[in-house]
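K.L.:
Please work out how this folds:
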Amino acid sequence: MIQPISAGIVSALTGFASSFVLVVAGLRAVGATGQQASSGLLAVCVISGLCCILLAWRFRMPISFAWSTPGAALLVAAAATTDDFGAAVGAFLVCGTLILLCGLWPALGRAITRIPKPLASAMLAGILFPICLAPITAAVEIPWLALPVILTWLVLFRFAPRWAVPAAMVVALVGIGVSAGPNALAGVSLLPQVTFVVPQFDPLVIVSLGLPLFIVTMAGQNVPGFAVMSTFGYTVPPRPALLASGLGTMAGSFFGGHAVNLAAITAALMAGPDSHPDKSKRWVATVTSGILFIVLGLAAGVATALISAAPPVLITAVAGLALLGALVSAVVSALENPAHRIPAIATFLVTASGVVIVSIGSAFWGLLVGGVVMLWSAFPWRRSTPRTVAKG
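P.N.:
Sure thing, here's the model as predicted:
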């Protein structure tokens, strides 16, 4: 059983190290204090780990869960939407409720999956694009910190792609520690802390943050999660998986967590033959990953303190490196169908612009504009035909 255990350890370390920075940065962007961001990171780690353990044990399948990485990117992009973390938590709670309803009411889940793929992918690409520009900005503004991170990522991307982002994160943390000095963590609680946040329901924040979070979590994580499992011969029961995602998101929201969903990329590490030749034993990898994810969550205080001591552009730059692959996939998916390229580009441009209209963020407007352009271009306009006048 050593092989699936080692696969679970690699998966948990890779999943945590590659995007915990993005989670903390996203929570801070929508108004969380350092303590609230630490609590949110702890919450999504613990809940993701518990979901991994319980569902993998119950169904004897490597059903794995993680926080919503596209959702965290959305929070970074939605920084101008709100600085009231209570309102953001209300949006998280609404997102979890909608995912729960997808599990209870399959018609809603089918409706979400019927959102045109080019538009959903273009919206995600628009969210990721400004973040993926951050390594360029950081290389110009703080080259002594950013260039070693970028070079580390570039070298390992060629020779050990799986470890490129975690290694870049380690280099960034070392640079932060050296530049901040020995007193960087002075006066900061490094113990894990759980902070209860009272949700507030602001309709504008729900529309600009809660609904896009729900869409990117479903379209960018839950649906691909089912697809990844099916490629390895597993049929994941949709209702328990979506109920776990929805209830987990709702529970975590009260403590600052943004969204929990089926894993996609790390799921491939545990559901594939590298985990174990016998597919009936691969669930052990997911249980191992869940246990380690809970343990890693206990380091949320240290992680948040280090990130808080860093220049924000450096943290966003590391997140941008981690999301380059997701950006490429989203762009390719958005532009795959020539007939839908103009609506997709319209969605991408509006979303990437970061505009806020009547306090509603660009992700919502991008999806709306793209939908209008798609309907307009596909509408079956009647063309009048000239009448033939009989002669004679």
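K.L.:
hey, let's count contacts and neighbours off CA atoms from now on
P.N.:
OK.
K.L.:
Excluding its own residues, what touches the helix or strand Pro212 falls within? List them.
P.N.:
Using DSSP states H and E, Pro212 falls within helix 211-217. Under the contact criterion CA atoms under 8 Å, 6 or more residues apart in numbering, helix 211-217 has outside partners 68, 70-71, 74, 91-92, 94-96, 98-99, 112, 120, 124, 259, 261, 363-364.
K.L.:
Excluding chain neighbours, what is closest to Leu75?
P.N.:
For Leu75, ignoring the flanking residues on the chain, the nearest one in space by CA to CA, 6 or more residues apart in numbering is Gly26 at 4.6 Å.
K.L.:
what about that neighbour, neighbour count?
P.N.:
25 (other CA atoms under 10 Å).
K.L.:
What residues does it make contact with?
P.N.:
Residues counted as contacts of Gly26 (CA under 8 Å, 6+ apart) are 72-76, 79.
K.L.:
if you go through the stretch 51-200 of the chain in chain order, where are the strands?
P.N.:
65-67 (DSSP state E, counting those that start in this stretch).
K.L.:
By residue count, what's the longest helix in this structure?
P.N.:
Identified as the longest helix of the chain according to DSSP state H is helix 2-29.
K.L.:
Could I get the buried residue list for it?
P.N.:
Within helix 2-29, the residues that count as buried by 16 or more other CA atoms under 10 Å are 4-29.
K.L.:
from the chain's centre, how far out does that helix sit?
P.N.:
In terms of CA atoms, centre = their mean, to the nearest Å, the centre of helix 2-29 is set 12 Å apart from its chain centre.
K.L.:
In contact with Ile206, which residues?
P.N.:
Counting by CA under 8 Å, 6+ apart, Ile206 has contacts 88, 90-91, 94.
K.L.:
repeat for Val284
P.N.:
Shown in contact with Val284 (CA under 8 Å, 6+ apart): 1, 4-5, 8, 56, 62.
K.L.:
how about these, which pair is most distant?
P.N.:
Largest separation among these by CA to CA: Met1 and Ala56, giving 15.5 Å.
K.L.:
let's see this one next to it:
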Amino acid sequence: MSQANPETADPATISPSPARRGIPIQALIGGVLAALVGFGSSFAIVVQGFGAVGATGAQAASGLTIVCLATGLVMLIVALRTRLPIGIAWSTPGSALMIATGAVEGGYPAALGAFVFAGALILVAGFWRPLARVVGAIPPALASAMLAGVLLKLCLAPFAALSVDPGPVVAVIAVFLLVGRFARLYAVPAAVAVALVLLIAVEPLSAAARVASFGPHFEWVMPRFTLGAIVGLGLPLFIVTMASQNIPGFAVLAAFGFRPAAGPLFRATGLASMLIAPFGGHTINLAAITAALIAGPDADPEPARRWIAAVSGGFAYLALAALAPLAVATVTTTPPVLIQAVAGLALLGAFGSSLVAGLKEEADRPAALVAFLLTASGLSIAGIGSAFWGLAAGLAVLTLHGRLRRAR
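P.N.:
All right, here's what the predicted structure looks like:
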């Protein structure tokens, strides 16, 4: 895991120019925009994930609230301590994994125990580099194929919904495609906005009632630790978060000339993930999708000022926490096909990238296909979900073909 080297950005590349020492308006706006895009693109997936593992509406509201607060606080602390534009986000692939896994042995408290376990592994990776290297040693083809299997059913939802309620779904898909033609990053938030407009137009009284949900909400539940939930949800959640969020997040930062030490970031996000789990929050991690909005030139032409975008993004997430109960109320009372359509569209990019990466190497393709199809099947054995079995089966096929060492 090359991103784990404790380098920092070259000060020569990020020295501010004397001409640009005023108020960094562009960076302030960039950080807020990154938070809005991150929240708007995936909150429906996060809420569905909480519901899939057994959370009530109130518990889902608590989970979304606390994960917004943790994201904002960690982003603020990291930006102020490092003066680097490091974005923090919740694990959207992790939420997709929760949807695919569904209820676990021991119910919702056991799912929270799995969240604690995943956070603990991230924390340990921050102190003990061999664990981070173990994750990095998982063949990329298998990690990508497993994630593609997790996302498949979700990405089929928009098109399956066409046979149930074609009018609104066609409108949402059309907006997604049209906006994506000109500004791909804003395609999903635009689709979410259209879905909300359609919902308010059809059910104005219900929409008005949901406004009463405005304001933060917290509900504490004692986590329970079961083997099935830890192996079937906690371990895959750790792998997905590291492979699909943290490693790409470091890659984006490196592309813009920033190379922070990995250990402190793993420790911060891992500890925060453990602390928020009893309130329903799942893992937080480095931003991957919105990272470029904070670390790139769109945030500010001067690299030395881009960390301010991370600060404004952190404050924006703290403000968005107040909207979490309203967002949950909207998702839970919206016709399921509409929310599923929006969630599926939001994950299309991740699904496509994962599938291509999984099947890219012809020699590894049989193992990747086994991992992909077994994960997508939803098979559960001994209370352990299909993501674990898909990865295990893929590793077995690689070993059988003598490809495991070379794939690493």
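K.L.:
Work out the TM-score between the chains.
P.N.:
In this superposition the chains share a TM-score of 0.94, using TM-score structural alignment, normalised by the length of structure 1; 380 aligned residues with a CA RMSD of 1.5 Å.
K.L.:
average gap between the helix holding Pro212 of structure 1 and structure 2?
P.N.:
Mean deviation of helix 211-217 of structure 1 from its aligned counterpart in structure 2 after superposition (mean CA distance after the TM-score superposition for structure 1): 0.4 Å.
K.L.:
so the helix or strand following that helix corresponds to what in structure 2?
P.N.:
Next helix or strand after helix 211-217 of structure 1 toward the C-terminus (DSSP H and E): helix 223-231. Helix 223-231 of structure 1 corresponds to residues 247-255 of structure 2 when matched by TM-score structural alignment.
K.L.:
list the buried ones in the matching stretch?
P.N.:
So, applying 16+ other CA under 10 Å, buried residues of stretch 247-255 of structure 2: 247-254.
K.L.:
Out of the residues you listed, which comes closest to Gly394 of structure 2?
P.N.:
Among the buried residues of stretch 247-255 of structure 2, and counting by CA to CA, the member closest to Gly394 of structure 2 is Ile247, at 21.0 Å.
K.L.:
Leu173 of structure 1 -> structure 2?
P.N.:
Matched by TM-score structural alignment, Leu173 of structure 1 corresponds to Leu196 in structure 2.
K.L.:
Now do that match against Val331 of structure 2, distance only.
P.N.:
Here Leu196 of structure 2 is placed at a distance of 10 Å from Val331 of structure 2 (CA to CA, to the nearest Å).
K.L.:
Looking at these two, which has the bigger crowd around it?
P.N.:
Val331 (21 against 18).
K.L.:
Return the set of buried residues in stretch 270-289 of structure 1.
P.N.:
The neighbour-count check on stretch 270-289 of structure 1 (16+ other CA under 10 Å) flags 270-272, 275-276, 279, 281-289 as buried.
K.L.:
Pick out the most distant pair among the residues you listed.
P.N.:
Lys279 and Ser289 (16.6 Å).
K.L.:
Residue in structure 2 paired with the residue nearest to Leu75 of structure 1?
P.N.:
Under TM-score structural alignment, Gly26 of structure 1 pairs with Gly49 in structure 2.
K.L.:
same check, this time on Ala12 of structure 1
P.N.:
Correspondence of Ala12 of structure 1 to structure 2, assessed by TM-score structural alignment: Ala35.
K.L.:
Which residue of structure 2 sits opposite Gly252 of structure 1 in the alignment?
P.N.:
Alignment note (TM-score structural alignment): Gly252 of structure 1 maps to Ile276 of structure 2.
K.L.:
what's the answer for Ser38 of structure 1, then?
P.N.:
Using TM-score structural alignment as the criterion, Ser38 of structure 1 maps onto Ala61 of structure 2.
K.L.:
Just list the residues touching the residue nearest to that match when sequence neighbours are not counted, thanks.
P.N.:
Distances taken as CA to CA, 6+ apart place Pro325 nearest to Ala61 of structure 2, at 4.7 Å, with adjacent residues excluded. Counting by CA under 8 Å, 6+ apart, Pro325 of structure 2 makes contact with 58, 61-62, 64-65, 213-217.
K.L.:
and those residues, which are buried?
P.N.:
For those, buried by 16+ other CA under 10 Å: 61-62, 64-65, 213, 216-217.
K.L.:
just to revisit the earlier point, which one of the contacts of Ile206 of structure 1 is nearest Ile150 of structure 1?
P.N.:
Among the contacts of Ile206 of structure 1, Ala88 lies closest to Ile150 of structure 1 (CA to CA), at 31.9 Å.
K.L.:
Which residues are in contact with the closest one?
P.N.:
Contacts of Ala88 of structure 1 by CA under 8 Å, 6+ apart are 30-31, 82, 199-200, 205-206, 209-210.
K.L.:
From these, which land in helices?
P.N.:
Those of these mapping onto helices are Val205, per DSSP H.
K.L.:
where's the residue positioned nearest the centre of structure 1 relative to Phe20 of structure 1, distance?
P.N.:
In structure 1, the centroid-proximal residue (CA atoms, centre = their mean) is Thr69; its distance is 1.7 Å. Using CA to CA, Thr69 of structure 1 is found at 9 Å from Phe20 of structure 1.
K.L.:
repeat for Ser68 of structure 1
P.N.:
Counting by CA to CA, the gap from Ser68 of structure 1 to Phe20 of structure 1 is 11 Å.
K.L.:
And Leu349 of structure 1? What does it align with in structure 2?
P.N.:
Match for Leu349 of structure 1 (TM-score structural alignment): Leu373.
K.L.:
Over to Glu336 of structure 1?
P.N.:
Checking TM-score structural alignment: Glu336 of structure 1 goes with Lys360.
K.L.:
What sits closest to its match if chain neighbours are left out?
P.N.:
Closest residue to Lys360 of structure 2 in three dimensions, ignoring its sequence neighbours and counting by CA to CA, 6+ apart: Ala141, at 7.6 Å.
K.L.:
what residue of structure 1 matches up with that neighbour?
P.N.:
Checking TM-score structural alignment: Ala141 of structure 2 goes with Pro118.
K.L.:
That match is in contact with His340, isn't it?
P.N.:
Yes - Pro118 of structure 1 is in contact with His340 according to CA atoms under 8 Å; the separation is 6.8 Å.
K.L.:
Compare these two (neighbour count), which wins?
P.N.:
Between Pro118 of structure 1 and His340, counted using other CA under 10 Å, the more crowded position is Pro118 (26 against 20).
K.L.:
which residues touch that one?
P.N.:
Pro118 of structure 1 touches 333-337, 340-341, 343-344, counting by CA under 8 Å, 6+ apart.
K.L.:
do you know how far Phe39 of structure 2 is from Val67 of structure 2?
P.N.:
For Phe39 of structure 2, the distance to Val67 of structure 2 equals 11 Å [CA to CA].
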